[in-house]
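Asks: sequence isn't available, so here's the structure alone:
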């Protein structure tokens, strides 16, 4: 029934915009302009219009200073680079994504060239670039041949600032490595999201908390600090549901029974419960530092000092 995101979004738009629905209905059956090629053309046009809008804002006033932000990650066997531009327009801070492209060369020169390629249509004055921010990987932060060094040749006045959110994530993740505790948290996530167990987990939730929406377990990862906070909070909130679900499956037989009994023993230990509550309190105190909206540097300093 789901014909894909593009068609389904059009269906939603038609419910709220009579003009779109009328134009769509008036098209002949053999020329609905909904083929994959047409969809790509529409998306390219939308991207082009957005790019023109961003360029217009950057050139609306003389001497509009800007900064470049970039991030790269692997996904679906492709290396992808996201590029953003940060600037002030009409007194308000703007942070706009201007490109998301794949690259075959994850070298410093390959990444730098892709960033320049994405920025070229914006026709920016290199002299007005005041800085760029990437994560702290060697390929970007290297002092001799990193991306930041190569880009300084084009943007002579830019100051490289290593992503402070990324640095904070690394510090907090390293500091929170209580291996057995977070291993159990992720084992609970894996168990509760299993095909035949997930339905039972949701059913028990409805029985124990009939007036509340069903919640899903969250997996803890080292690269995203907030996932640790969410995973711990979710286990604490659903502790009674998890206990009952594990108890029911532990009454079965075979390998599954052994796994359930082991998890059940782990989460009922005083040490696990203590860490669950302690980390929950710690995360409640530190969450604001990783989720705070854009604030000034001085406010950031005060926030971090307060957190420490």
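Replies: The structure has been received and is ready for your questions. Note that the coordinates shown come from a computational prediction; the quantities given were computed from them, not determined experimentally.

Asks: alpha carbons only for contacts and neighbour counts from here, please
Replies: Fine.

Asks: without its sequence neighbours, what residue ends up closest to the residue nearest the centre of the chain?
Replies: Most central in the chain under Cα atoms, centre = their mean is residue 224, positioned 8.2 Å from the mean C-alpha point. Distances taken as Cα to Cα, 6 or more residues apart in numbering put residue 169 closest to residue 224, at 6.7 Å, once the chain neighbours are dropped.

Asks: putting a second one here so we can go through both:
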């Protein structure tokens, strides 16, 4: 009986070690901003096949198993049991084969990390006693509109934390207030402690009657609206550069030259060969709606040294 208990404790300890390693791998993948799963070949019985892509998570597990005896032993058992199940033609059932390597395990770990992070942020916000919110929407590659919710608060330093990314079902100011209210309620934060909000200049955000800020004031009367200063700065620069003929002509001609070089690998090869600064070897397009891509593209194109950048900016302002 005592021997069986000892073996059971050893097995539990090994499982704890394997789960800790898996959590560290998921943390690393998240830190590097990588996808965890592959598009196919994720079954445990296929992990011995080095010719297929198993996805970042499983590939890291397989790599680490080459240097960790306990992980290698557990992985071998998982592959063996999975192969048996596959050859028998049985699909088993939920929890029939516990490997800790399934997508369900990854998702549960991610959700747990998310919960811990949100709890920590909520604790800091409650200690601070007040906060402001920032929201903005953007379309992803599938043309779905997503709303990011950011909380800004102060402890010993200023914090800006992304706490939610919501797929939008509407674009009205009232809908965005509902989204923010639900996000804060899930974090046990009182909306009345919100003292400000920051958005872009769209009518659904700062409209006088139906804007997000107006509806938010009904639930948090003391909050004030602050338009995004970066957006205002960008709009000023855009209007300035478009209204001056010399400036507009300069950016137009520069854009044509950059496009001319970028469209041919032969011309790009000559450009890279002649370029002295390896940091500015790759050309960047001149953006139409943001100022910083223009600044970045022209600095790379003209290879301006650091001390000359202030002169360039003064010329751009006065042109």
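Replies: Perfect, thanks for sending it. Quick caveat: nothing in here was measured; it's all calculated off a predicted structure.

Asks: and the residue nearest to residue 224 of structure 1, what's its match in structure 2?
Replies: Matched across to structure 2, residue 169 of structure 1 falls on residue 234, judged by TM-score structural alignment.

Asks: so that match is in contact with residue 288, correct?
Replies: No - in this structure, residue 234 of structure 2 is not within contact of residue 288 by Cα atoms under 8 Å, at 11.1 Å.

Asks: wait, what's in contact with the residue nearest to residue 224 of structure 1?
Replies: 223-225, 290 (Cα atoms under 8 Å, 6 or more residues apart in numbering).

Asks: buried residues, stretch 115-125 of structure 2. List them.
Replies: Across stretch 115-125 of structure 2, burial judged by 16 or more other Cα atoms under 10 Å covers 118, 121-122, 125.

Asks: just stretch 258-278 of structure 1 next, same as before
Replies: Those would be 260, 263-264, 266-267, 272-273, 276, for stretch 258-278 of structure 1 by 16+ other Cα under 10 Å.

Asks: in helices, which of these appear?
Replies: Secondary structure from DSSP state H places 260, 263-264, 266-267, 272-273, 276 of these in helices.

Asks: do a quick rundown of the helices in the stretch 1-150 of structure 2.
Replies: In the stretch 1-150 of structure 2, helices defined by DSSP state H, counting those that start in this stretch lie at 2-31, 56-65, 69-88, 103-128, listed in chain order.

Asks: just say which of those is most tucked in.
Replies: helix 56-65 (a mean of 18; mean count of other Cα atoms under 10 Å).

Asks: how big is the offset of that helix relative to structure 1?
Replies: Compared with structure 1 after fitting, helix 56-65 of structure 2 has a mean deviation of 7.7 Å; criterion: mean Cα distance after the TM-score superposition for structure 1.

Asks: what angle do helix 69-88 and that helix make with each other?
Replies: Interaxial angle of helix 56-65 of structure 2 relative to helix 69-88 (axes from the mean of the first three to the mean of the last three Cα atoms, to 10 degrees): 120 degrees.

Asks: one step back: the residue nearest to the centre of structure 1 -> structure 2?
Replies: Residue pairing (TM-score structural alignment): residue 224 of structure 1 is matched to residue 290 of structure 2.

Asks: any idea how far that match is from residue 237 of structure 2?
Replies: Going from residue 290 of structure 2 to residue 237 of structure 2 by Cα to Cα, to the nearest Å gives 9 Å.

Asks: buried ones in stretch 167-179 of structure 2?
Replies: 167-168, 173-177, 179.

Asks: which residues in structure 1 form strands?
Replies: All strands of structure 1, identified by DSSP state E, fall at 66-75, 78-89, 92-103, 129-134, 159-162.

Asks: how about residues contacting the second one?
Replies: Pointing back at strand 78-89 of structure 1 there. With Cα under 8 Å, 6+ apart as the criterion, strand 78-89 of structure 1 contacts 57-58, 64-74, 93-104, 106, 111, 114-115, 118.
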